[in-house]
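Trainee: Take a look and give me a structure for this.
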Amino acid sequence: MINIERPHVAEWLNRHPHQVLELGFSSEFEAYLNTLPWAGSHIDWRLLDHKSLELPEDIDADFIESCRRTPWGRHDYLMIMYSGMEPALLCGTVDAISDIDLLYSGAPGTRFSCGADVNDGRVILNCLEFVEYDGYAEFTYPIRR
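Mentor: I've put the predicted structure just below:
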């Protein structure tokens, strides 16, 4: 079963505006991530300038505002990627942040999302403005100096 077909994700999709993206979007983002240094199943942040945000127990308006000030959070949309071999989801940024645990629940490994925009109906990924979610308590993202 692919992740977007999991019952809890399918239920979320029924309640929120979204778009299921063609596999090419996941492949493009995964190809970009594969150009970065890795340490096991996550980015090797020791080698990249970065910042982190600790997820609160309950995601609230203050946390969402903190995320919206990040490079990836400034976009109207986030692409939720499960793997380069599965369709991704295009979700409103606030909706995705608010329900990140649910959207990635059951997905193995470290999770990655990137900022996206829609221009004249065309989805434009910004792979450089991404976030790594450890699946538990932290968002980590690269910064440009």
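
Trainee: Every contact and neighbour count from this point should use C-alpha atoms.
Mentor: Will do.

Trainee: Can you give me every residue that contacts Tyr133?
Mentor: The contact partners of Tyr133, taken as CA atoms under 8 Å, 6 or more residues apart in numbering, are 110-112, 139-140.

Trainee: how much space is there between it and Leu23?
Mentor: Distance of Tyr133 to Leu23, computed by CA to CA, to the nearest Å: 21 Å.

Trainee: Could you report the neighbour count for His16?
Mentor: Neighbourhood size, His16 [other CA atoms under 10 Å]: 12.

Trainee: residues touching it, list them.
Mentor: Applying CA under 8 Å, 6+ apart, one finds that His16 lies in contact with Asp95.

Trainee: quick check: longest strand of the protein.
Mentor: For the chain, the strand that runs over the most residues, judged by DSSP state E, is strand 122-133.

Trainee: how far is it from where the chain is centred?
Mentor: In terms of CA atoms, centre = their mean, to the nearest Å, the centre of strand 122-133 is found 8 Å from the chain centre.

Trainee: cool, stretch 47-63 as well?
Mentor: That offset, for stretch 47-63, works out to 13 Å (CA atoms, centre = their mean).

Trainee: Let's see this one next, to set against the first:
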Amino acid sequence: MYIYESHIQDLLNIGRAIIVPIEIGDQFGRFVEGLPWGANGSGLNWARIDGLRKELPSSSGVILSEWLSGTNINNDSYVVFWFSFGEPCIACETQFAMYNVDHAFWKAPGRRYLFGLNIRDGEFIPEYSHFAEYDGANELIFCVAGYRG
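Mentor: Coordinates of the predicted model:
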């Protein structure tokens, strides 16, 4: 399980990440399965989803913050890093998460997905339509307006 990797455990131990229940992650997985996929299966078909692309390593903090303001996930308190079905996810505060996407997904091969989350009165309120795809190298693509199908 990815959350037992030492770099994820470090984030949990210093209070920069929290564990999100498997059920929330599995619901997101089903949501992602229902999105339009590329013909070769190498990720989502962004020609059919309104997306905003950003190369992470070249982004300064100010540029990244300005860019993030154009996405729905900017309105969410947390970003959830989804690893796979049947596994818990981790969530980090949105700004911290955006600066640590590559770190969070380290050792998780292939395209990775994340989504927004709010916590009110101790209840997790996932925002599945506030999602993004990470290519595992340096490109992050956010759904701009949410996707309803």
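
Trainee: Buried subset of the contacts of Tyr133 of structure 1 as a ChimeraX selection?
Mentor: Buried subset of the contacts of Tyr133 of structure 1, written as a ChimeraX selection, criterion 16 or more other CA atoms under 10 Å:
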select :111,112,139,140
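
Trainee: Turn the contacts of Tyr133 of structure 1 into TSV, including distance to Glu129 of structure 1 and secondary structure.
Mentor: Formatted as TSV, the contacts of Tyr133 of structure 1 follow (distance: CA to CA, whole Å; DSSP: H, G, I helix; E, B strand; the rest coil):
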residue	distance to Glu129 of structure 1	secondary structure
Thr110	17	coil
Arg111	14	strand
Phe112	11	strand
Phe139	13	strand
Thr140	11	strand
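
Trainee: Tell me the one of the contacts of Tyr133 of structure 1 nearest Pro7 of structure 1?
Mentor: Among these, Arg111 lies closest to Pro7 of structure 1 (CA to CA), at 18.9 Å.

Trainee: Spell out which helix or strand contains the most centrally placed residue in structure 2, please.
Mentor: In structure 2, the residue lying closest to the centroid (CA atoms, centre = their mean) is Leu114, at 1.5 Å. Taking DSSP states H and E as the definition, Leu114 of structure 2 sits inside strand 112-120.

Trainee: Which stretch of structure 1 lines up against that strand?
Mentor: Counting by TM-score structural alignment, strand 112-120 of structure 2 lines up with residues 111-119 of structure 1.

Trainee: neighbouring contacts of the matching stretch?
Mentor: Contacts for stretch 111-119 of structure 1 (CA under 8 Å, 6+ apart): 29, 71-82, 90, 104, 123-135.

Trainee: average distance between it and structure 2?
Mentor: When structure 2 is superposed, stretch 111-119 of structure 1 averages 0.7 Å from its matched positions, counting by mean CA distance after the TM-score superposition for structure 1.

Trainee: Any idea how far apart the tips of stretch 55-63 of structure 1 sit?
Mentor: End-to-end distance of stretch 55-63 of structure 1 (CA to CA): 8 Å.

Trainee: Mind listing what's buried along that stretch?
Mentor: The neighbour-count check on stretch 55-63 of structure 1 (16+ other CA under 10 Å) flags 55, 63 as buried.

Trainee: Alright, I will stop here.
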